[in-house]
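# with the input below, show me the fold.
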Amino acid sequence: MKTNYHTHTTRCMHAVGSDEEYVLSAIKGGFQILGFSDHTPWKYHTSYVADMRMLPEELPEYIESLQYLREKYREQIDIKIGLECEYFPEYIPWLKEQIKKYQLNYILFGNHHFHTDEKFPYFGHHTNNRDMLDLYEESAVEGMESGLYNCLAHPDLFMRSYPKFDHHCATISRHICRTAARLNIPLEYNIGYVAYNEEHGLNTYPCPNFWHIAANEGCTAIIGMDAHNNNDLEVPIYYERALQELKELKIKTTDTLKMIY
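Below you'll find the predicted structure:
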């Protein structure tokens, strides 16, 4: 099947397109399953307000909108409702309450910050030294071992800002991949940044070095569009290229995630 479980909405403040436009684009793009996983809100204990995720009071409307679209287009596409969440230990009890309350289908593990974005910077911009790499690994491993997540999104995110894939990158990659393989958690082969990479002459993620390690460690890969624009779902070239790249890696692949509800 052609599936995507990594879809954002305008509520995260850095995406474009209405919820329904994403659904229509996914149908046009030939997807059988479309999973929405916008950045989760957090009920912070401080006055901090994040600038890249919905507010807690927006969550009910997010769920309601997607439930409506799931019913409206049920004959054309299977819509799953989830969230892309960090591993913030202090706030996990609140998150578990929301998962149960709204019967969320799945949770993507988007490892962007160490423990909380209230005081720790974004890994994708600030993982430029070994200490930050170590924190990325620690957060990724702890999060996967929590049993909360159905998939680790963009596991090679650290290559957005780390200058070169070196021995230390290889070491933390092996630790992350071995944990994912042991816990049977798929790793997302994220193609949401490929067009930007090509336009700017970059090579961040998917990082070939990381994925060779993932293949050797017996990991399972799943393609994720990381769609921030509904039109992303209508462009087949990157998805088809990802299929070929994964085939050449001889890595195990899946097109479905295990659902919570």
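# rest of the way, CA atoms for contacts and neighbours
Fine.
# could you find the closest non-adjacent residue to Glu58?
Nearest residue to Glu58, sequence neighbours excluded (CA to CA, 6 or more residues apart in numbering): Arg11, at 7.8 Å.
# that neighbour: how many residues sit nearby?
For Arg11, the neighbour count with other CA atoms under 10 Å is 21.
# wait, isn't it in contact with Arg53?
Yes. Taking CA atoms under 8 Å as the definition, Arg11 is a contact partner of Arg53 at 6.6 Å.
# which neighbours do those two have in common?
Contact criterion CA atoms under 8 Å, 6 or more residues apart in numbering; residues shared by Arg11 and Arg53: Asp38.
# related to what we said a few turns ago, gap between the residue nearest to Glu58 and Tyr62?
Relative to Tyr62, Arg11 is positioned 8 Å away (CA to CA, to the nearest Å).
# same question for Tyr5.
Here the distance between Tyr5 and Tyr62 works out to 16 Å (CA to CA).
# so which of those two has more stuff around it?
Each of Tyr5 and Tyr62 has its neighbours counted (other CA under 10 Å); Tyr5 has more, 31 against 17.
# one more to line up against the first:
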Amino acid sequence: MTKFDLHTHHERCGHAKGEIRDYIESAIKHGLQVIGISDHSPYFGSGVDRPHPGITMAKSEFPNYVKEVLKLKEEYKGKIEVLLGVESDFFPEHIETYRKEYEKYPFDYIIGSVHQSGGVSIFNKKRWNGLPPKEQTRHKEEYYRLISESAQSGAFQILGHIDAMKGYYPAFSDIQTAAVEQTIKILGEHHMAIEVNTSGKTKDVGGWYPSDLMLEMCLHYGVHITFGSDAHVPERVGDDWNEVSVKLKEIGFKEWVYFRNKEMQSVPL
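Below is the predicted model of the structure:
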């Protein structure tokens, strides 16, 4: 069985540790055949080179990032397949700018992630302080509206951590709205893949993204599944891969996928 991890970061983003090579070596150590490098995209919509140093790399650093991954891809040929990816922010107002930047490079895949909703980080737990139920629902529905739009944009092969808003606010999962299922239906219609992202275990919620219930909906609506540890330290590469594989089989999935040259590669479960 091909063991893979498509979601890894490194020191360029400003909040991960280690170099790209460290993540590749960790992947080999953990028995992976495929490792995807997918650091945070720069803020291409900003006029500043690096407006948020602790969150993403500088625009001027992006070509060096691509160059390094491609160099390591060649170097490790025969030992492990290294894929060129990026975790892209999704800002609807800047999508064309981002798309033009990505067209310059030979990406194997692009992960589209909503990190901000309503102008506030999805990981900002203060956003929930004192919000009445109706407002909580509005916040959740805005988040899923953005995720739906990211799928409809056609800019991404994979959508990242589609319920990560629960990371530091576990009660997020209990906010009832039809928007979740409507969004997953849209993902299926657009032949999207979503990741099972095991980094939720490092947050207050203490579990993976997305929930089992959402994975069941994904199976129902024909959404493809991939794996991402979202490792920000090399040791977490491939974290919980076997456990996720077992869970997906229990839910009823027969395969999961990764991407090479933006073409979907199926791996039986």
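# report the TM-score for the pair.
Here the TM-score of the superposed chains, computed with TM-score structural alignment, normalised by the length of the first structure as the reference length, equals 0.87; 251 aligned residues with a CA RMSD of 2.3 Å.
# please say which position in the second structure the residue nearest to Glu58 of the first structure maps to.
When the second structure is aligned by TM-score structural alignment, Arg11 of the first structure is paired with Arg12.
# that match against Ile55, yeah?
No. No contact is recorded between Arg12 of the second structure and Ile55 when judged using CA under 8 Å, the distance being 9.3 Å.
# for the corresponding residue of the second structure for Pro208 of the first structure, give me its contacts.
In the second structure, the position corresponding to Pro208 of the first structure is occupied by Asp212, as judged by TM-score structural alignment. For Asp212 of the second structure, the contacting residues are Ile251, by CA under 8 Å, 6+ apart.
# one more: the one 4 residues further on?
Residues touching Glu216 of the second structure, when contacts are defined by CA under 8 Å, 6+ apart, comprise Ile251.
# distance from the strand or helix carrying it to the first structure after superposition?
Element membership for Glu216 of the second structure (DSSP states H and E) is helix 212-221. When the first structure is overlaid, helix 212-221 of the second structure sits 2.5 Å from its aligned residues on average, using mean CA distance after the TM-score superposition for the first structure.
# which residue numbers in the first structure go with the helix or strand following that helix?
Following the chain from helix 212-221 of the second structure toward its C-terminal end, the next helix or strand by DSSP H and E is strand 224-228. Counting by TM-score structural alignment, strand 224-228 of the second structure pairs with residues 220-224 of the first structure.
# and the matching stretch, how far out from the chain's middle?
Distance of stretch 220-224 of the first structure from the chain centroid (CA atoms, centre = their mean, to the nearest Å) equals 10 Å.
# which residues touch that stretch?
Applying CA under 8 Å, 6+ apart, the set of residues contacting stretch 220-224 of the first structure from outside is 3-6, 153, 181, 184-192, 214, 239, 242-243, 246, 251-256.
# for the residue nearest to Glu58 of the first structure, helix, strand, or coil?
In the three-state summary, Arg11 of the first structure is assigned as helix, counting by DSSP: H, G, I helix; E, B strand; the rest coil.
# what segments of the stretch 1-150 of the second structure are strands?
For the stretch 1-150 of the second structure, the strands identified by DSSP state E, counting those that start in this stretch occupy 4-5, 34-37, 81-89, 109-113, 116-117, 120-121, in order along the chain.
# average offset between the first one and the first structure?
On superposition with the first structure, the average gap between strand 4-5 of the second structure and its aligned counterparts reaches 1.1 Å (mean CA distance after the TM-score superposition for the first structure).
# just the residues contacting that strand, thanks.
Contacts made with strand 4-5 of the second structure from outside it, assessed by CA under 8 Å, 6+ apart, are listed as 32-36, 227-229, 237-238, 258.
# want to throw these into JSON lines with neighbour count and distance to Tyr102 of the second structure?
Rendered in JSON lines, the data for those read as follows (neighbours: other CA atoms under 10 Å; distance: CA to CA, whole Å):
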{"residue": "Leu32", "neighbour count": "22", "distance to Tyr102 of the second structure": "27"}
{"residue": "Gln33", "neighbour count": "17", "distance to Tyr102 of the second structure": "26"}
{"residue": "Val34", "neighbour count": "19", "distance to Tyr102 of the second structure": "22"}
{"residue": "Ile35", "neighbour count": "29", "distance to Tyr102 of the second structure": "20"}
{"residue": "Gly36", "neighbour count": "27", "distance to Tyr102 of the second structure": "16"}
{"residue": "Phe227", "neighbour count": "26", "distance to Tyr102 of the second structure": "22"}
{"residue": "Gly228", "neighbour count": "27", "distance to Tyr102 of the second structure": "21"}
{"residue": "Ser229", "neighbour count": "24", "distance to Tyr102 of the second structure": "23"}
{"residue": "Val237", "neighbour count": "31", "distance to Tyr102 of the second structure": "25"}
{"residue": "Gly238", "neighbour count": "26", "distance to Tyr102 of the second structure": "26"}
{"residue": "Tyr258", "neighbour count": "29", "distance to Tyr102 of the second structure": "19"}
